[in-house]
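*Asks:* just to be clear, the model below is a prediction. Sequence and coordinates:
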Amino acid sequence: MSKLHIFQKVSNVIVYLFFLSATVYTVVSPSDGEVGEGHTYITPSFWISYVWTLIHLLLGGYVIYQWFEAAHDAAIHGVGWHFVISVLLSSAWLGLLKSGHTLIAFIFVLLTASSVSYVFYNLEKNYHAGSIYDKLFIHAPFSLWHGWIVFGAVINFFQLVSHTSEEGPGVWSRIFVSLGVLFLATTAIGYVEFKKQKGDVTGAVVIGLGLLAIFTNQQDAWIHWFTLAAAIVTLLYPARPYVCKLVGRNSDAENAPLLG
C-alpha cells in the first residue's frame, strides 16, 4: 500500500467523523422537528431523517473495511476521492439548509448527487460485490446514500419554489406535488430495473420510505392518499420478480440482489 493510498484512507476516516458530527447537529436534532427549515406540501415526517443512522452505520463500516485487502481496489479506485468530496458537499448542503440558504443548498445537493452518482455507477459497473462484506460495506452505503440524496434534492427543490398557506394547497399545488411524488416513484422503479432486474433495491426502498414519510406528514386528502399509493407501489415493486416466479412466469428473481 503506497503512502498516497494510506493518506487517502486516513482522509476518509477524518471526513467520516466530521460528517457524523455535522449530521447529528443539522439533521438528527433540527430546531423545528422537520427535514430542513422550510415546510412545504411535500415535507416528510421527521422520522425519515433516521435513514441517516443506517447510512452512517454502513459508511462507518466502509471506512473500517477499506483497510482490508479485499476492499482495497474498490475503495481506492471505485470510490476514490469522491468519498471525501461527497462528504464535504453533503455537509455543506445540510449546513446551508439549517441556516436557511435554500437556493445555495439546492446547488450543493445537486453537486453532492453528482459525486455520489459517480461512485454508485462506477461500483455497479466496474467493482461487483464479491462477498457479503462488499455488499454491506461498499455497495449498500452508497446505494442508500444515492437514494437519500435524490429524495433530499426533491424536498429541497420544493422548499425553494413553493410554500404553504393557511387556506391549504390549491389545485396547482396539488398537481405540482403529485408530479414530484410521481418523479420519486418512477426513479425508485428505475433503480429496480437498473441492469435488467439486477438493480438497486436499497435505493428504491429509501425513496419508498421517504414517500411514506410524506404520507404521514401531509394531511391534505389528495396529497395524503396519492402519496400513499405511490409509496405502496414503490415498496412492492422490488418484489415483482419474486411474485412472477411464484405464479410460474419467467424472471430473474433468483439473481436479484437485495443490496444492489
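*Replies:* Alright, I've got the coordinates. Residues are numbered from 1 along each chain as shown.
*Asks:* rest of the way, CA atoms for contacts and neighbours
*Replies:* Noted.
*Asks:* and the residue nearest the centre of this protein?
*Replies:* Central residue check for the chain by CA atoms, centre = their mean: the C-alpha nearest the mean position is that of residue 148, 1.7 Å away.
*Asks:* please name the nearest non-neighbouring residue to that one.
*Replies:* In space, not counting the residues next to it along the chain, residue 148 is nearest to residue 206; the distance is 6.2 Å by CA to CA, 6 or more residues apart in numbering.
*Asks:* ok, now residue 81?
*Replies:* Excluding the flanking residues, the one nearest residue 81 by CA to CA, 6+ apart is residue 8, at 7.1 Å.
*Asks:* residue contacts, residue 98?
*Replies:* 26, 30, 36, 37 (CA atoms under 8 Å, 6 or more residues apart in numbering).
*Asks:* what is the neighbour count of the last one?
*Replies:* Residue 37 has 20 neighbouring residues, counting by other CA atoms under 10 Å.
*Asks:* the third one too?
*Replies:* Residues lying near residue 36 (other CA under 10 Å) number 27.
*Asks:* thought it was touching residue 97?
*Replies:* Yes. Using CA atoms under 8 Å as the test, residue 36 is close enough to residue 97 to be in contact (5.7 Å).
*Asks:* work out for me the element the residue nearest to residue 148 sits within.
*Replies:* Counting by DSSP states H and E, the element that carries residue 206 is helix 201-217.
*Asks:* ok, second structure coming up, stack it against the first:
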Amino acid sequence: MSSRYDIFLKTSNLLSYILVLGVNSYFKAIEERPGDDGSDFKGNSTHGNGTHGAVPLTHILPATYTFGIWGLIYALLGGFVIYQWFNSADVATVEGVKFYLILANLGNIVWIVLWRMDYYMLDVFVAACVLLALMFAYNNLEQYPPKSIYDRLFIHYPFTIYPAWLIVATTLNFWVAFQALDTVFFSTIIVAVFGLIGLSFVDYCKRKDVVFAGTLAWSLIGIAVRQYESLSILIAAAVSAGLIIGGILRVMVHEIITWWHLRTQTERTERSPLLPTQN
C-alpha cells in the first residue's frame, strides 16, 4: 500500500507534467499564428524548435526536424506519469526518479518563459538546472534496472533521452547567450565534445547506454545536415555521429553474440546424455 508521500509525489509528477504540457501547447499555439510578414508573435524569423519558439541561428543549430525529439520525450513522460501508478513501477519512481521530474518540469516552464522574453543568459542557468535534475534521476535509476519492456519504455527511456537531448539544447542556449563563442572554431570543438560524450556513454560507461549515445548521434546528424556549408563543423559532426553509431553497433553485436552463446550452451546442457554410472 502506497504511503501518503508516495501518493503526493506521484500526483505532483502528474500535475507538473500537465502544467508543462499546457504551457508548451499555449506557446506553440501562439507560434503557429504568424503575422502577415511571416514573423512570429515577437517579430522574429521562425527557425523554431517546435516547442520553445524561434531559435536564433548559430553554428551548432541542428536541422529543424531534429527538434521533433521533444514530441518523443513528452510522449514517454506521459507514459511515465501513468505507469508510475502501477505496483511494478513504485520503487523506481519513489526511490529512483524521486522529485527530480517535478523540478525538471517546473524548470522547463521557467525556461520557456525566459526564452520568450529573450533573457538568454538567465535561461542558460535554468536549462543547466533542468539538466542537472534529470542527470540525478538518470544516475539513480542505474540502481533499478528494468525488469520488463514497460520499465524500459516508461521509466528508463524518458530519463535517458531527455537528459541526453538537454546536453545539446543547453549548449545551444549557451551559444545564443554568449555570441562570442558562436564561431566556426569553438563550434567545431563543442561538436567534437558531443561526440566524445556520446562515445563515452556507449563504449566506456558501465551501462553501455546505446539510447543516451543514440540521442546525441541524432543531434549530431541534425547539426551536420544544417551546417553542411561549414566544412569543419560538417566533418566534426559527421565523424562524431559515425563513431557513436559504430560504438552502438559494437554493443549490439556483442549482446547478440553473448545471447547466442548462452542459448547454445543451454541447449547443449539440456541435450547432453546422462553420464554412465561407474561400478
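*Replies:* Nice, I can see it. Since the structure is predicted, the reported quantities are computational estimates derived from the model, not experimental observations.
*Asks:* and the TM-score between these chains?
*Replies:* After superposition, the two chains reach a TM-score of 0.84 (TM-score structural alignment, normalised by the length of the first structure), with 242 aligned residues with a CA RMSD of 2.5 Å.
*Asks:* against which helices or strands is the longest helix seen in the first structure packed?
*Replies:* If you go by DSSP state H, the first structure has its longest helix at helix 171-197. Counting contacts by 3 or more CA pairs under 8 Å, 6 or more residues apart in numbering; DSSP states H and E, helix 171-197 of the first structure packs against helix 201-217, helix 221-236.
*Asks:* among the ones you listed, which comes closest to residue 21 of the first structure?
*Replies:* Put simply, out of these the one that sits nearest residue 21 of the first structure is helix 201-217, at 22.1 Å, with distance taken as CA to CA.
*Asks:* re earlier: and the helices and strands packed on helix 171-197 of the first structure as TSV, adding distance to residue 133 of the first structure and mean neighbour count?
*Replies:* Conversion of these to TSV gives the following (distance: least, CA to CA, whole Å; neighbours: other CA atoms under 10 Å):
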stretch	distance to residue 133 of the first structure	mean neighbour count
helix 201-217	16	25
helix 221-236	25	19
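*Asks:* which non-adjacent residue is nearest residue 80 of the second structure?
*Replies:* When the adjacent residues along the chain are set aside, residue 80 of the second structure lies closest to residue 154, with 4.7 Å between them (CA to CA, 6+ apart).
*Asks:* show me what that neighbour aligns to in the first structure.
*Replies:* Using TM-score structural alignment as the criterion, residue 154 of the second structure maps onto residue 137 of the first structure.
*Asks:* likewise for residue 185 of the second structure?
*Replies:* Aligned partner of residue 185 of the second structure by TM-score structural alignment: residue 175.
*Asks:* what ranges do the helices span in the stretch 51-200 of the second structure?
*Replies:* Listed from the start of the chain, the stretch 51-200 of the second structure has helices (DSSP state H, counting those that start in this stretch) covering 69-83, 90-91, 100-116, 120-140, 149-151, 158-177, 184-199.
*Asks:* so how far is the longest one off the chain centroid?
*Replies:* Read that as helix 120-140 of the second structure. In terms of CA atoms, centre = their mean, to the nearest Å, the centre of helix 120-140 of the second structure is set 12 Å apart from its chain centre.
*Asks:* matching residues in the first structure for that helix?
*Replies:* On the first structure, the counterpart of helix 120-140 of the second structure by TM-score structural alignment is residues 102-122.
*Asks:* tell me roughly how far the matching stretch lies from the second structure on average.
*Replies:* Mean deviation of stretch 102-122 of the first structure from its aligned counterpart in the second structure after superposition (mean CA distance after the TM-score superposition for the first structure): 0.6 Å.
*Asks:* may I see the buried residues of that stretch?
*Replies:* Residues of stretch 102-122 of the first structure classed as buried by neighbour count (16 or more other CA atoms under 10 Å): 102, 105-120, 122.
*Asks:* now do stretch 195-202 of the first structure
*Replies:* Neighbour-count burial for stretch 195-202 of the first structure, counted by 16+ other CA under 10 Å, picks out 197, 198, 199, 200, 201, 202.
*Asks:* ok, those residues vs residue 252 of the first structure, which is closest?
*Replies:* Top of the list for closeness to residue 252 of the first structure, among those and by CA to CA, is residue 197 at 6.8 Å.
*Asks:* isn't the closest one up against residue 252?
*Replies:* Yes. Proximity of residue 197 of the first structure to residue 252 meets the contact threshold set by CA under 8 Å, at 6.8 Å.
*Asks:* any common contacting residues for these two?
*Replies:* For the pair residue 197 of the first structure and residue 252, residues contacting each of them under the criterion CA under 8 Å, 6+ apart are residue 241.
*Asks:* OK, contacts around the alignment partner in the second structure of residue 65 of the first structure?
*Replies:* Aligned by TM-score structural alignment, residue 65 of the first structure pairs with residue 83 of the second structure. Residue 83 of the second structure sits next to 89, 154 when contact means CA under 8 Å, 6+ apart.
*Asks:* next one: residue 83 of the second structure from residue 14 of the second structure, what distance?
*Replies:* Distance check for residue 83 of the second structure against residue 14 of the second structure: by CA to CA, to the nearest Å, it reads 11 Å.
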